[in-house]
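>>> for reference, the sequence and a predicted model appear below.
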Amino acid sequence: MLATSSMYPEPRLLMLGDTAVTVEFGAAIAPDIHARVLGFVCALEQAKRRGEFDGIVEWVPTFRSVTAYFDASVEDPLVEGDKLLALARRAQPRSQAGRRWRIPVCFEAGFAPDLESLARAKSLTPQVLVELMTASSFHVYMLGFVPGFPYLGGLPEACNAPRLATPRRAVPARSQAVAGGMCAVYPWDSPGGWHLLGRTPVRLFDVANPDSPALLRAGDDVQWQAIDGNTYTQLDRLAESGRLDRASLLVGEESTS
């Protein structure tokens, strides 16, 4: 659930065995904490380009922290962790005005098994629920659960609901879903306990793009565009054949401050 910011006065260092450390910035899911996460990631990327932190092989940003993984050449992770902590203290918060995406979603009955029940629980019509979803801007906080699965903030309270009491054994790939103050899209067929409101024809994880298989990344913004079933079928065929251009979904490039 999104919460009022609970940022730490100073970032904290958490050891994860002898091969990784986590730098943590706060205790809540909040935009200002996430701006610190993004700022630290930017500073770490720049440091790597300068030839620093050679022993770090990967880093993973989350809602409120960044975990860095070391290779076997790092003899003392605590020493490297202290350097990362110093970098985190110097890094400036980073806000992103892009990349901004407009992603099509079909909200018709065959694609939206929970739309009517959620609308009824909220004393709304399905049309109003769809209008709320498409009028809102959603912010990508992190990817997780399965490859390419985005956790998006910005869900209107009128669209919010707790997770299902009994998760589904199978959720169709590319289902748009809401739960616990968040919105997401399941990139793959998988189990899941969120409410399914629609489905997108867009592949959020594409192995045919090895340099950037995940469409979204932390800091991106997304707006949903309602489409009908016929349009979904047309776009799905294009996507399946690899002819749906990702760039056509971009409505704004990245800018930072």
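Okay, I see it.
>>> CA only for contacts and neighbour counts going forward, please
OK.
>>> ok, and the closest non-adjacent residue to the residue nearest the centre of the chain?
By Cα atoms, centre = their mean, the mean C-alpha position of the chain lies nearest to residue 150, the distance being 3.0 Å. Nearest in space to residue 150, with sequence neighbours left out and distances taken as Cα to Cα, 6 or more residues apart in numbering, is residue 143 at 4.5 Å.
>>> take this one as well and set it beside the first:
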Amino acid sequence: MLAECASLTEAMAVRATIAEAGLPGVTEIVPGARSVLVVAERSALDPVRRLVEAADLQHPPEGSPREIVLDVRYDGEDLDLVARTAGIGADDVIRLHTGAEYTVAFTGFAPGFGYLTGLPEPLRQPRLETPRTRVPPGSLGVAGEFTGVYPRSSPGGWRLIGNVGTTLFDPKATRPALLAPGDKVRFRSVS
């Protein structure tokens, strides 16, 4: 079943509502920016539909999110560009970025890449006009309303503000992706 949502906030609320309910027969919940895919046994689809239709999407369940702290060296090649565009100093970019609490809204683009909401308004900036052909793994970027960390080397157009040393995706691990939808994330500045 694919639930199409009016906004990212609504999609996050639908995901949280379904996850919190723990309905039997639901095998996977895959949120996106404006949709939620529910993989379930046929018998679970009607209960899921009724649950979503009756949900209070303005006050979704909070559940018990995991809290993850990622250490960052704020030395990204676009740090000064982000500061100039925001009309603030680089130290202010770091202060704003580390002072916010983020939520993993959804994952995608590459295995282990989390789209994190909660980015302070001054740091919400457009993607680069010309994407890079190679972004190093661990690069921390901002684009639009999101911040995120590239889990592996790939092309990318986000403005890079730092580097995270934590492995975000390990296919050999019991839980390959460190970040999952609903997780709370904070960034801590390190030298």
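That came through fine. All values reported here derive from a predicted model rather than from experimental measurement.
>>> please state their TM-score.
Between these two chains, after superposing, the TM-score reads 0.87 (TM-score structural alignment, normalised by the length of structure 2); 188 aligned residues with a Cα RMSD of 2.2 Å.
>>> next one: the residue nearest to the centre of structure 1 from residue 16 of structure 1, what distance?
Residue 150 of structure 1 sits 24 Å away from residue 16 of structure 1, going by Cα to Cα, to the nearest Å.
>>> try residue 77 of structure 1
As judged by Cα to Cα, residue 77 of structure 1 and residue 16 of structure 1 stand 9 Å apart.
>>> neighbour count: these two, which is higher?
More crowded of residue 77 of structure 1 and residue 16, by other Cα atoms under 10 Å: residue 77, with 22 against 13.
>>> gap between the more buried one and residue 84 of structure 1?
Using Cα to Cα, residue 77 of structure 1 is found at 10 Å from residue 84 of structure 1.
>>> the residue nearest to residue 150 of structure 1: how many residues sit nearby?
Neighbours of residue 143 of structure 1 using other Cα under 10 Å come to 21.
>>> same check, this time on residue 64 of structure 2
10.
>>> please apply the same query to the one 3 residues further on.
Neighbours of residue 67 of structure 2 under the rule other Cα under 10 Å: 14.
>>> what's the answer for residue 122 of structure 1, then?
When neighbours are defined as other Cα under 10 Å, residue 122 of structure 1 has 16 of them.
>>> surely it and residue 156 touch.
No. Assessed by Cα atoms under 8 Å, residue 122 of structure 1 is found out of contact with residue 156, at 11.8 Å.
>>> excluding its backbone neighbours, what's nearest the residue of structure 2 most remote from its centre?
What lies farthest from the middle of structure 2 is residue 43; by Cα atoms, centre = their mean that is 30.9 Å. Distances taken as Cα to Cα, 6+ apart place residue 25 nearest to residue 43 of structure 2, at 7.3 Å, with adjacent residues excluded.
>>> now the helices for structure 2?
8-21, 42-54, 79-86, 90-99 (DSSP state H).
>>> pick the most deeply packed of these.
Highest mean neighbour count of those: helix 8-21, a mean of 20 (counted as mean count of other Cα atoms under 10 Å).
>>> which residues are in contact with that one?
Residues outside helix 8-21 of structure 2 that contact it (Cα atoms under 8 Å, 6 or more residues apart in numbering) are 4-5, 29-36, 48, 51-52, 55, 57-63, 105, 182.
>>> quick check: the biggest strand by length in structure 1 aligns to which part of structure 2?
Longest strand in structure 1, counting residues (DSSP state E): strand 7-16. Residues of structure 2 offer no counterpart to strand 7-16 of structure 1, counting by TM-score structural alignment.
>>> how close does residue 23 of structure 1 get to residue 187 of structure 1?
Between residue 23 of structure 1 and residue 187 of structure 1 the computed distance is 28 Å (Cα to Cα).
>>> same thing with residue 164 of structure 1?
In terms of Cα to Cα, residue 164 of structure 1 sits 19 Å off from residue 187 of structure 1.
>>> which of these two has more neighbours?
residue 187 (24 against 12).
>>> contacting residues around the aligned residue in structure 2 for the more buried one?
With TM-score structural alignment as the criterion, residue 187 of structure 1 lines up with residue 151 in structure 2. Contacts for residue 151 of structure 2 (Cα under 8 Å, 6+ apart) come out as 110-113, 137-139, 167-169.
>>> out of those residues, who's the most crowded?
residue 139 (26 neighbours).
>>> okay, now the counterpart of residue 125 of structure 2 in structure 1: neighbour count?
Using TM-score structural alignment, the partner of residue 125 of structure 2 in structure 1 is residue 161. Residues contacting residue 161 of structure 1 under the criterion other Cα under 10 Å number 17.
>>> before we move on, what about residue 124 of structure 1?
By other Cα under 10 Å, 15 other residues sit near residue 124 of structure 1.
>>> with residue 121 of structure 2 instead?
Using other Cα under 10 Å, residue 121 of structure 2 has 11 neighbouring residues.
>>> apart from its neighbours in sequence, what residue is nearest the equivalent of residue 134 of structure 1 over in structure 2?
Following TM-score structural alignment, the counterpart assigned to residue 134 of structure 1 within structure 2 is residue 98. Spatial nearest neighbour of residue 98 of structure 2, excluding adjacent residues (Cα to Cα, 6+ apart): residue 187 at 5.0 Å.
>>> about what we covered before: OK, contacts around the match of residue 134 of structure 1?
Residue 98 of structure 2 is in contact with 186-189, counting by Cα under 8 Å, 6+ apart.
>>> distance check, it against residue 180 of structure 2.
According to Cα to Cα, residue 98 of structure 2 and residue 180 of structure 2 sit 20 Å apart.
>>> likewise for residue 125 of structure 2?
Taken as Cα to Cα, the span from residue 125 of structure 2 to residue 180 of structure 2 is 24 Å.
>>> over to residue 140 of structure 2?
Residue 140 of structure 2 sits 17 Å away from residue 180 of structure 2, going by Cα to Cα.
>>> tell me which of these two has more neighbours.
More crowded of residue 140 of structure 2 and residue 180, by other Cα under 10 Å: residue 140, with 24 against 19.
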